[in-house]
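J.: Sequence first, predicted coordinates after that:
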Amino acid sequence: MILRYIFWLWTAAAAVVTKEEANKPNFIVILADDQDQRLDSMKYMPKVKKLLTDEGVSFNHHYATVALCCPARASLWTGKAAHNTNVTNLRPPYGGYPKFVEEGWNSKWLPVYMQKSGYKTYFTGKLMNNHNANNYMNGLKEMGLDGHDFMIEPGTYQYTNTTIQHNFEKPKSYPGVYATDLLANKSMAWIDDAAKAKKPFFLAINPVNPHNNYQWGKGWTKPVPAKRHEGKFPDAKVPRSVSFNPDKPSGAAWVHELPQLSDAVINDNDLYYRRRLQALQAVDDLVETTIDTLKRHNMLDNTYIIYTSDNGFHISQHRLMPGKRCPYEEDVIVPMIIRGPGIPKGKTADIVTSHLDIAPTIVEWAGSQGPGDFDGSVIPKEGTTTPDEPWEHVEVEHWGAVSDKRDIPLSGKVNTYKAIRVIGDKYNLFYSVWCEGDHEVYDMLVDPHQMNNLHNSTEKILGVSMKKLEHRLDALTLVLKTCKAKTCQHPWEALHPDGNVKTLVDALDSKYDDFYNKQNRVNFNECSRGYIVSNEYPIKYHTYGNRSSVDARDVEAFGSYGMITPSSLDNVRWATIMDQPSHIIDPDGEVIILLRNKTLSKNGRRFGKKKKKYNIKRSVSSLAPVHTPLEPTQPPTEDPGVVEAPAVEAPAEPAVEAPAEPAVEAPAEPAVEAPVREQIKTDLVREPPDETFFRIQVSAKHLILASPVFKKILTGGWKESVTYLKKGSVEIPAENWDIEALLILLRAIHGQQYHVPRKLTLEMLAKVAVLVDYYDCKEAVYIWSTIWIDALEEKIPKTYSRDLLLWLWISCVFQLPAQFKESTSTVMSWSDGWITSLEFPIPFKVMGKGRQILNVLYL
């Protein structure tokens, strides 16, 4: 009897749980890639208008907090600002999927919270950059997904040959299949699966439209529409707003220096615009298919559908070539529509929302349990707020280099800034601080296209001077740039803990003038390509009524996420007690790479032991080792506004005598022109203390992220790791590497994109390949390897030669099947025995892989 009663209670409880789950709403997030709001793309999507806009709420002021896909997506799915996720760029060391996993966000993002609350969770399409066929298993089990179809590299951006990674299966390519249609089919299959399970579900659908297409061998090209949409909108052109290719320069920093676009460029940009609109038609169809599938399962009335884009896009505004990454409205304001139970139909909302609000909103509406410290807030379903809960602010941040429309970093121009938008009933303001010192203030009520910078002007807004207004805006930016959780939601309360200031108008009260006049100002110590706290001092802000200052450590804005904190910097001011480095890749770096050429002494004599000679047949005895210096100039870019940095002369290559081990002259130190010395703050060149040594200061964290070899050295119990963990600094010896090749590799893995040459000679690329192979960092330089290989002028020779052997080695290291097959076949057909090394300077440590293999593949 007791057992029967217990069974009855268990059955009843299970029935209650099942009923509660059945009543929970479903959630679908459709996330476009690079779709604009300001350039009218939504006007060309009639199905979205009919099925979403007319059936829900459209948000007029919804912002991406970073105008770049990878950090924007990381923030959207975690509800955390980029300075808290520390995912701030596209690829390691500052961003990409490896960084997302390394920071632990794969187990602290929206699907995990939904799955723990009883939801079936699915994800289709693009997750983020650098999610590829080599690393997709990393962190996958912890992601909280019941099913997924990721679009991964190398096929993420190939519209007609995408690569899909399904659940725990190996990736599969789909040549000839239009990617968005494939994605629609797979997404609908997951809805069918959820319907059978009779459980609430969360589904993220992530097409790449209208992002650029990537074609192997051709690089980035215009977006590709589905066949059925080709030729649509033949007369469409980029809207000719006042910011469209203006006669006078606009914007700040490098944007202000751009030349006016030519008629030919404008025509091509209009074509580019039409291709984007055509590509978006497949997304329009996807929305219709999604609605039809929900209707078929009788799920539509209990499903929230959120439509948005990771970031916006500009085309010719402020003289900019097609792209993103800027703080201006075209890049940061994005479409945002919500339909579902309890949502008003056909309404627009003027409250300020951002991607940080999406995750906490879904968690709240689902009745799920989140982390409790989201940086974003729950969006009100009706799209309105009360005076007690004003929604007036958003912060936009960015780190990195200036890039062209192919997302390839260009010259020494820096694109690091902090910006805020503050919107109320009687004001609509933009404020920005660039790392090089430029400031911008725009009154968006009268200047919605951001053409008249009011910084330091005599204009008045809200009845106060620009100086008084800027002091308030700067203080708000100071708080937001380091905020976490409630401080991000209520930044005025961080400055005024008494709660008397909730809006900008409140803060403009004259009784606070002295407080804001004495407040710290937003500043940058250095223009970084990622979030490094020490480069963004000050981080302290004063609080009203308290003489002391509050900083990020006190409000826990940093340390728990593994970022460099000011307190930790006190322990790494060690450079003054070490020998001066000859090259500084990271001025705060904890590691010195000590490069030593053992065949050299100060008088040029050899002092190493004589090594055994191998009896290697020289099949091409006439070939002398010729080391062509690195070409210092960069190839032309597609962006006419880019100003190339002055060229840096390459060090002279050592002369090598064959066949015996050579006596090599010390490489000459690169000659740097004065203007370059001023620009390159993160790679200061000094005279080496000893001509046989190079001391290169680098970051331990960058090395660990990029290379398992360096990770083992620094954390694996080796002598160097013991020293590093004990002292916070260490020297790592290296022998006989080419200094220029090593600097190229180190700059690449430190994210110094605009100091990495885009064009290498075959000889130099082979030297870099030796280092990539030795340190096992192919993934960290993946994008650079494709750029270098595409730019090679030397083609694979048809006869046996030095260039052929170099191609053989390069194709082996960078895993180029076609080139490896071609070069191998030629080598085998021409060789009558052992393959000559041609005296290519590969260290013997590398040659330890096997003499016969090295005779074929190296050198």
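T.: That came in fine, so what should we check first?
J.: CA only for contacts and neighbour counts going forward, please
T.: Noted.
J.: my read is residue 62 is in a strand, agree?
T.: Yes. Read with DSSP: H, G, I helix; E, B strand; the rest coil, residue 62 is one of the residues of a strand.
J.: Can you report how many residues lie near it?
T.: Taking other CA atoms under 10 Å as the criterion, the count of residues near residue 62 is 24.
J.: Can you classify residue 410 as helix, strand or coil?
T.: strand.
J.: Centre of the chain to the host helix or strand of residue 17, how far?
T.: For residue 17, the element it lies in under DSSP states H and E is helix 2-23. Mean-position distance between helix 2-23 and its chain equals 48 Å (CA atoms, centre = their mean, to the nearest Å).
J.: repeat for stretch 358-378
T.: The answer for stretch 358-378 is 25 Å, by CA atoms, centre = their mean.
J.: follow-up on the earlier one: helices or strands next to the next helix or strand after the helix holding residue 17 in the packing?
T.: Counting by DSSP H and E, the next helix or strand C-terminal to helix 2-23 is strand 26-32. Where contact means 3 or more CA pairs under 8 Å, 6 or more residues apart in numbering; DSSP states H and E, strand 26-32 is packed against strand 201-206, strand 303-309.
J.: the inter-axis angle of the last one versus strand 26-32?
T.: Interaxial angle of strand 303-309 relative to strand 26-32 (axes from the mean of the first three to the mean of the last three CA atoms, to 10 degrees): 10 degrees.
J.: Quick one: name whatever helix or strand follows strand 303-309.
T.: helix 329-332.
J.: who touches that following helix?
T.: 36-39, 63-67, 311-314, 324-326, 396, 449 (CA atoms under 8 Å, 6 or more residues apart in numbering).
J.: Let me have the helices and strands packed on strand 26-32 in a markdown table, adding mean neighbour count and distance to residue 10 as columns.
T.: Output for the helices and strands packed on strand 26-32, formatted as a markdown table (neighbours: other CA atoms under 10 Å; distance: least, CA to CA, whole Å):
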| stretch | mean neighbour count | distance to residue 10 |
| --- | --- | --- |
| strand 201-206 | 26 | 25 |
| strand 303-309 | 23 | 30 |
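J.: also this one, for the comparison:
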Amino acid sequence: MKKIFILLLISFLTCDLFAQQRYNVVFILADDHRYDAMGFMDKFKGLKTPNMDMLAANGAHIKNAFVATALCSPSRATILTGLYPHAHTVVDNQSPVPDNLRFFPEYMQQQGYQTGFFGKWHMGSDGAEKQRGFDQWVSFRGQGVYYNPTLSVNGKAVSYKDSSYVSDLLTDYALEFMTKRKRDKPFFVYLSHKGVHLDFVPAKRHKGMYENLTFNAPPSMFNTATDSSDYIDLWKEKSNPKIQGGYPVNHNDIPKWVRNQRDSYHGVDKMYYGTPKFLPFYRDYLETLMGVDESVGRVIDYLKKNNLLQNTVVFYMGDNGFSFGEHGLIDKRHAYEESMRVPLLVYAPSFIEPGTKVDQVVQNVDIAPTILDIARVPKPGNFQGSSFLPLLKKQSIPWRDRAFYEYYWEYAYPQTPSMFAVRSDRYKYIFNYGNWEINELYDLKADPYEMNNLIRKPEHAQLALGFRKEIFDWLEKTGGLQIPLRPLKDQPRIDHLYKDTY
């Protein structure tokens, strides 16, 4: 009896201590990092990400992490606001940030946190102006460059030469901020990498490390291929990949826009209308990722050396995924797994058990409320996401079993339609809005590569109708029953796509 009392007392004191603890938080965001491009996932044979692997082994791996839109600006705005894209209205890479939007670091500042932003902002404008919510600010214009960047350091332009690599520089600034912080206040670091956004350029120390790495083509890569496809004979190269098979394929019900996109800017046969070859492009991506992985390692090493691990929580996440040939596509934007699914790791030795696996559906809309929960900052009433802190602590709480997705047609990339999607633990339904096309329904357990569209199967008709109703109920409930439009003067110039039109 005495032993039970002592255990209960320890448990109470531990919970009370957590409630009073003001944890430091480091949030590391990578660009275009797909969910399975980490060594421990064993998807890309030969890929080594030792520091990400360490986070997963000694912290929590959120296995079903998704973004609400697979596009830079909308995803980043969702992370910062706790709102779905249709609610914060930054629905593409040109939409302005409304003046009334509040970013969650603002609430942390009000509660005494020292806050710093380091890296790619890319939201609302191409400028690198200091944004609200951050005491320290280091950024760059637009997408920036990998080598010798010009950074905006608290509004002052600082140019670098001598082969300075941007992932290293941003990490340097983040570590400097933590070193110079006031010791009597907690801190929040938002380290937002350019890597691994194209055009992929690895650090010189990593260039060539994967030159002999082979590529295993995804089964869906050739579903949309024609006799004229540029890459139908690509695999005669030394990579000699093995194509996994054995999955049912419904060639008749592949949406026309997917077939057409293979031969477009975001397809494997035309690849950005430029000169990248698929295999070097693929290897450059993985080599560029090494700079981001090393950044994670440097942050963890700093926290260890400065005795900060026990009162710091480290997040690692991607802003969206990236396609490497699935359905004949590259890039992102669409609602297939490799685009809308992202890596999400959380490391906190003081309260997360090593090897924790979180199976529940978590989205980028949940990041802001979770970090505020960790910081003991009250959740704003307008947030649409929820804190998954209890899931990290293996507590049983009511939680969603759906991920919702939206993408709005972009003037610059007309080959991809507006679409909405809902994904459960077994099925995905994609509503291709804005064209008279077929919609999509996949059984992800039987068809993980999304090759067998079940939408015309009579036995699945009610299931599809139910999912469609869920999408529009979600949009209505969260204020999304409108298609965002902007004047053409705000659109990028793409005269090469529209000649003699007004």
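T.: Okay, I see it. Please read these numbers as outputs of a predicted model, since none were measured by experiment.
J.: Map residue 86 of structure 2 across to structure 1 for me.
T.: In structure 1, the residue equivalent to residue 86 of structure 2 is residue 83, according to TM-score structural alignment.
J.: count of neighbours near its match?
T.: The burial count for residue 83 of structure 1: 25, using other CA under 10 Å.
J.: corresponding residues in structure 2 for stretch 182-190 of structure 1?
T.: Counting by TM-score structural alignment, stretch 182-190 of structure 1 corresponds to residues 169-177.
J.: and residue 209 of structure 2, what does it touch?
T.: With CA under 8 Å, 6+ apart, residue 209 of structure 2 has these contacts: residue 287.
J.: Please verify my assumption that residue 734 of structure 1 contacts residue 693.
T.: No. Counting by CA atoms under 8 Å, residue 734 of structure 1 stays clear of residue 693, with 9.9 Å between them.
J.: between these two, who's got more neighbours?
T.: residue 693 (21 against 13).
J.: I figured that one hits residue 583, correct?
T.: No. The criterion here is CA under 8 Å, and residue 693 of structure 1 misses it with residue 583 at 11.1 Å.
J.: How about the contacts made by residue 30 of structure 2?
T.: Contacts of residue 30 of structure 2 by CA under 8 Å, 6+ apart are 192, 193, 194, 195, 196, 292, 316, 317, 318, 319.
J.: possible to save these as CSV with distance to residue 385 of structure 2?
T.: Shown next, in CSV, are the contacts of residue 30 of structure 2 (distance: CA to CA, whole Å):
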residue, distance to residue 385 of structure 2
192, 21
193, 24
194, 26
195, 26
196, 26
292, 27
316, 18
317, 16
318, 17
319, 16
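J.: Quick one: residues contacting residue 86 of structure 2.
T.: 479, 480, 484.
J.: rerun that using 10 Å as the cut-off
T.: Applying CA atoms under 10 Å, 6 or more residues apart in numbering to residue 86 of structure 2 gives the contacts 68-69, 74, 78, 406-408, 475, 478-484.
J.: Looking at those, which are in strands?
T.: 406, 407 (DSSP state E).
J.: Just the buried residues out of the contacts of residue 86 of structure 2, in ChimeraX syntax.
T.: Typed into ChimeraX, the next command selects the buried ones out of these (criterion: 16 or more other CA atoms under 10 Å):
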select :68,69,74,78,406,407,408,475,480
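J.: residues touching the residue mapped onto residue 315 of structure 2 from structure 1, list them.
T.: The alignment partner of residue 315 of structure 2 in structure 1, by TM-score structural alignment, is residue 306. Residue 306 of structure 1 sits next to 27-31, 52, 56-57, 204, 336-340, 358, 362 when contact means CA under 10 Å, 6+ apart.
J.: what about the strands in the stretch 51-200 of structure 1?
T.: Using DSSP state E, counting those that start in this stretch, the strands of the stretch 51-200 of structure 1 run over residues 57-63, 120-126, 147-151, 161-166, 172-175.
J.: and of the ones you listed, who's closest to residue 299 of structure 1?
T.: Of all the strands of the stretch 51-200 of structure 1, strand 120-126 sits nearest to residue 299 of structure 1, with 14.4 Å by CA to CA.
J.: That closest one: average distance to aligned residues in structure 2?
T.: Once the two are superposed, strand 120-126 of structure 1 sits an average of 0.6 Å from its aligned residues in structure 2 (mean CA distance after the TM-score superposition for structure 1).
J.: Structure 2: matching residues for that strand?
T.: So strand 120-126 of structure 1 sits over residues 114-120 in structure 2, by TM-score structural alignment.
J.: How far off centre is that stretch?
T.: Distance, centroid of stretch 114-120 of structure 2 to centroid of chain: 18 Å (CA atoms, centre = their mean).
J.: Identify each buried residue in that stretch, please.
T.: For stretch 114-120 of structure 2, by 16+ other CA under 10 Å, it's 114, 115, 116, 117, 118, 119, 120.
J.: Can you pick out the most distant pair from these?
T.: Once CA to CA is applied, the buried residues of stretch 114-120 of structure 2 give 114 and 120 as the farthest pair, at 19.4 Å.
J.: what ranges do the helices span in the stretch 251-400 of structure 2?
T.: 256-261, 278-305, 337-340, 367-374, 389-392 (DSSP state H, counting those that start in this stretch).
J.: most tightly surrounded among those?
T.: helix 337-340 (a mean of 26; mean count of other CA atoms under 10 Å).
J.: That one vs structure 1, average distance?
T.: Counting by mean CA distance after the TM-score superposition for structure 1, helix 337-340 of structure 2 comes out at 0.5 Å.
J.: okay, and that helix goes to which residues in structure 1?
T.: Going by TM-score structural alignment, helix 337-340 of structure 2 sits over residues 329-332 in structure 1.
J.: same thing with stretch 281-301 of structure 2?
T.: Against structure 1, stretch 281-301 of structure 2 falls on residues 272-292 (TM-score structural alignment).
J.: Kindly report the same for stretch 374-385 of structure 2.
T.: The alignment places stretch 374-385 of structure 2 over residues 365-376 of structure 1 (TM-score structural alignment).
J.: which SS class is residue 463 of structure 2?
T.: Assignment for residue 463 of structure 2 (three-state DSSP): helix.
J.: What residue in structure 1 is paired with it?
T.: In structure 1, residue 463 of structure 2 lands on residue 469 (TM-score structural alignment).
J.: Test my guess that that match contacts residue 461.
T.: Yes. Look at residue 469 of structure 1 against residue 461 with CA atoms under 10 Å: they come within range, at 7.6 Å.
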